[in-house]
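Visitor: Task: produce atomic coordinates for the following.
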Amino acid sequence: MSDLSVPAYLFVIDHRGGRGLADPEVLETAVREAAAAAGADILTAEFALRPDASGPAGVAWLRNGRITAQCWAELEYAQFDLIIPGEGAAQRAADQLARSLLPDWAKVTAVPLNHLSHLPPD
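Guide: Got it, this is the predicted structure:
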C-alpha cells in the first residue's frame, strides 16, 4: 500500500509545437528522460505510431505511477498524463519533457490525488 502522507499529483500537460510529435522513438526517449529526472523506476514502456498514423502514443509504467503520451502531429499537439508520487517529482518530469521536446507553448495542470481533507470527520 502507498504511503498517503507522500504527496501525489496527476499532471495533465499540453504541448503545442516542438520536436518529435511524429516519431515514437523521440517520444519514448523524452518520456524515459522525464522518468529519470523524477527519480522514477520504469517497469515497462511501449510506444508506437497509432494505426491511423496521426501520431505516436505510449505509456511508461513506473514502480509507483505512470506517464502516458499521445501526439497528434498534424495538429502539432501532444498531451501527457503523469502520476509520480514524491515531493516535486512530477514537476521535475514535466520540466524534463519540455526540455526534451521544446514545445512552443505548454500548460501544466496539477490535480492532487491523495488530498484527504474532503473526508468526513470521524
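Visitor: From here on, just use CA atoms for contacts and neighbour counts.
Guide: Will do.
Visitor: how about the strands in this structure?
Guide: For the chain, applying DSSP state E gives strands covering 9-16, 42-49, 56-62, 65-72, 77-83, 105-112.
Visitor: Figure out which of those is closest to residue 91.
Guide: Residue 91 lies closest to strand 9-16 among the strands of the chain, at 8.1 Å (CA to CA).
Visitor: Residue 28 is nearest to which of the strands of the chain?
Guide: Minimum separation from residue 28 across the strands of the chain (CA to CA) falls at strand 42-49, 6.2 Å.
Visitor: Report the buried residues of that closest one.
Guide: The neighbour-count check on strand 42-49 (16 or more other CA atoms under 10 Å) flags 42, 45, 47-49 as buried.
Visitor: For the comparison step, fold the sequence that follows:
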Amino acid sequence: MQTLGRHILAEVYGCNFDVLNDIKKVEDIMVNSALEAGAEVREFVFHKFSPQGVSGVVVISESHLAIHTWPELGYAAVDVFTCGDKVNPWDACNYLAELFGADYINASEVPRGIFQDQEESKVVNI
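Guide: The predicted structure follows:
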C-alpha cells in the first residue's frame, strides 16, 4: 500500500491553562513543533477567542498542523498532516504535548491518499 501522507488526530488532555490560553505561546509551540519534526514552515495564523481559547494553523511545505484549545478544560484538539516521508508527524505531536504540559495524549494515525494497484482498486460512490 502506498500513501501520500500521514494524518495524526490528537486529543491532548491535562494541559496547562495559561499555555493553552496564550496565543503567542500556542503559536510558538505549534511552529516549533513543525520545525522539530523537520517540516518547512510556510505561513501561520492564530486567533484568540474571548473569554478563552486559541485556534490556529501552521502551513508547512509538507501540509499543515492545526489546533483548537479549550483552556478551561485543559484540552487541545490537534491535527498534524504530513505528506512524503521526510517529516514524522509523531515528532511534532510529542513535542507539543510536552510543551503544553499534557498529562496524556490519545492519538491515532490515518493514512491519506491510499493508492493500490489499478486491478485492486474500485470506485465507490458516496
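Visitor: would JSON lines of the strands of the first structure with distance to residue 25 of the first structure be doable?
Guide: Conversion of those to JSON lines gives the following (distance: least, CA to CA, whole Å):
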{"stretch": "strand 9-16", "distance to residue 25 of the first structure": "17"}
{"stretch": "strand 42-49", "distance to residue 25 of the first structure": "7"}
{"stretch": "strand 56-62", "distance to residue 25 of the first structure": "9"}
{"stretch": "strand 65-72", "distance to residue 25 of the first structure": "12"}
{"stretch": "strand 77-83", "distance to residue 25 of the first structure": "15"}
{"stretch": "strand 105-112", "distance to residue 25 of the first structure": "21"}
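Visitor: quick one: what's aligned to residue 57 of the first structure in the second structure?
Guide: Aligned counterpart of residue 57 of the first structure in the second structure: residue 55 (TM-score structural alignment).
Visitor: quick revisit: could you work out the most separated pair of the buried residues of strand 42-49 of the first structure?
Guide: Put simply, by CA to CA the two of the buried residues of strand 42-49 of the first structure set farthest apart are 42 and 49, 20.6 Å from each other.
Visitor: ok so, going back, what would the buried residues of strand 42-49 of the first structure look like in CSV with distance to residue 105 of the first structure?
Guide: What follows is the buried residues of strand 42-49 of the first structure, written out as CSV (distance: CA to CA, whole Å):
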residue, distance to residue 105 of the first structure
42, 27
45, 26
47, 23
48, 24
49, 23
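Visitor: ok, those vs residue 16 of the first structure, which is closest?
Guide: Proximity to residue 16 of the first structure was ranked across these by CA to CA; first place goes to residue 49, at 18.6 Å.
Visitor: Next, the contact list for that closest one, please.
Guide: Residues in contact with residue 49 of the first structure, defined by CA atoms under 8 Å, 6 or more residues apart in numbering, are 22-24, 55-57.
Visitor: Good, wrapping up.
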